[in-house]
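[1] got a structure for you, letters missing:
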């Protein structure tokens, strides 16, 4: 084989390799936003919710999360960068809910960020088969939107807007990023653009 053909073959292998590598994970959404008490009160249809849909979701996300690449049995890397938070160190968390194109059982499923008390970067890996109501979604039909819900650390109904001391939660500014990782693969932060160093704290956990 001559040098020209060898170079073409090498280039083709690199392209295939890059393509396969990129299929191991994808960014579902990457959203930076400020959330005020007024916005939480007036969020429709549900208070304390931030709705991530339409152009805010990755348009190239797969329709089928089970095949040809299996994300349903993989993991999700949750990266929460808390940019601004009221003083006082009130424990805060976010429920992050997958809203499917086709429902079953409960009809949607939610993961949660770690509880945090101050600004910083908080990261965790969550098994896609172990979070709350993960079987309420027909994964072969894909995801149409995501709901982000700010809460205290008292449990599922601890919506921050209901607290009499709501000033401990609002206003806040965060950047939240979800990276879906296929079965058998490992999250690679070098494949995600525009991740700078942590602002103050960086915490890594897994579930």
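    Nice, I can see it. Keep in mind the model is a prediction, meaning the values are calculated, not measured.
[2] hey, let's count contacts and neighbours off CA atoms from now on
    Noted.
[3] so residue 58 is in which element?
    For residue 58, there is no helix or strand it lies in under DSSP states H and E.
[4] pasting the second one now:
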């Protein structure tokens, strides 16, 4: 019996390490309509991941004791419903920090897709647009998801004359933050 507590103490660091090599920033499934895009505030075509939608246990400091800032983000989008027409579509995924500099936020995105299915990619946290405008030691307060066409930064889907090729849509978007030097492990995801 006296050896059991020692075994538990020896296993504790491994358990803590396993829990910190990656975490789900958010996992949201939602239907998004043209009306949702037109009426989202403060910006159109945005779906806001705030409050209980974003992981309340996310770290305050993304640089220490675990370095997520220099790791990767695993982006997974499951497109469950998409209008006919195979219009190239993407979602820009913007980190909104508690404290920023420069323009005050940074964005990465999903792959461009034309049909239903699952699309996944790993993105280095130091490679996406304006990632240096986030003070990572202060953490992330929310994520802004923006539905777009494949034309680039200003291609908001709600502005298109053929918006019916983009709306309504049903997606499940998941972002998993992976620590520097670690690999994404899909077992962290749950079925929906």
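    Nice, I can see it. Bear in mind the structure is a predicted one, so any value in this text is a computation, not a measurement.
[5] who touches the residue mapped onto residue 100 of structure 1 from structure 2 in this structure?
    Using TM-score structural alignment, the equivalent of residue 100 of structure 1 in structure 2 is residue 97. Each residue near residue 97 of structure 2 by C-alpha atoms under 8 Å, 6 or more residues apart in numbering is listed here: 104-105, 134-136, 138-142.
[6] tell me the spacing between the closest residue to residue 97 of structure 2 other than its chain neighbours and residue 127 of structure 2.
    Computed as C-alpha to C-alpha, 6 or more residues apart in numbering, the closest residue to residue 97 of structure 2 that is not its neighbour in sequence is residue 140, at 4.1 Å. Computed as C-alpha to C-alpha, to the nearest Å, the residue 140 of structure 2 to residue 127 of structure 2 distance reads 17 Å.
[7] my guess is residue 151 of structure 1 meets residue 159, correct?
    Yes. If you go by C-alpha atoms under 8 Å, residue 151 of structure 1 and residue 159 touch, sitting 4.4 Å apart.
[8] before we move on, back to that, reformat the contacts of residue 97 of structure 2 as TSV; add secondary structure.
    Shown next, in TSV, are these (DSSP: H, G, I helix; E, B strand; the rest coil):
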residue	secondary structure
104	coil
105	coil
134	strand
135	coil
136	helix
138	helix
139	coil
140	strand
141	strand
142	strand
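[9] which of these still touch in structure 1?
    Contacts from the contacts of residue 97 of structure 2 that recur in structure 1, judged by both residues aligned by TM-score structural alignment, their matches' C-alpha atoms under 8 Å, are 104-105, 134-136, 138-142.
[10] with respect to residue 31 of structure 2, which of these is nearest?
    residue 142 (19.3 Å; C-alpha to C-alpha).
[11] thinking again about what came up before, distance of the match of residue 100 of structure 1 from residue 135 of structure 2?
    7 Å.
[12] same check, this time on residue 45 of structure 2
    Distance, residue 45 of structure 2 to residue 135 of structure 2, using C-alpha to C-alpha: 26 Å.
[13] now swap in residue 48 of structure 2 and tell me
    Residue 48 of structure 2 sits 20 Å away from residue 135 of structure 2, going by C-alpha to C-alpha.
[14] tell me which element the residue positioned nearest the centre of structure 1 falls in.
    Centroid check for structure 1 by C-alpha atoms, centre = their mean gives residue 178 as the closest residue, at 2.4 Å. Taking DSSP H and E as the criterion, residue 178 of structure 1 maps to strand 172-181.
[15] redo the contacts of residue 97 of structure 2 as TSV? Include distance to residue 67 of structure 2.
    Output for the contacts of residue 97 of structure 2, formatted as TSV (distance: C-alpha to C-alpha, whole Å):
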residue	distance to residue 67 of structure 2
104	21
105	19
134	15
135	13
136	10
138	13
139	12
140	14
141	18
142	19
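[16] and of those, the nearest to residue 7 of structure 2?
    For the contacts of residue 97 of structure 2, the nearest to residue 7 of structure 2 is residue 139 (34.8 Å; C-alpha to C-alpha).
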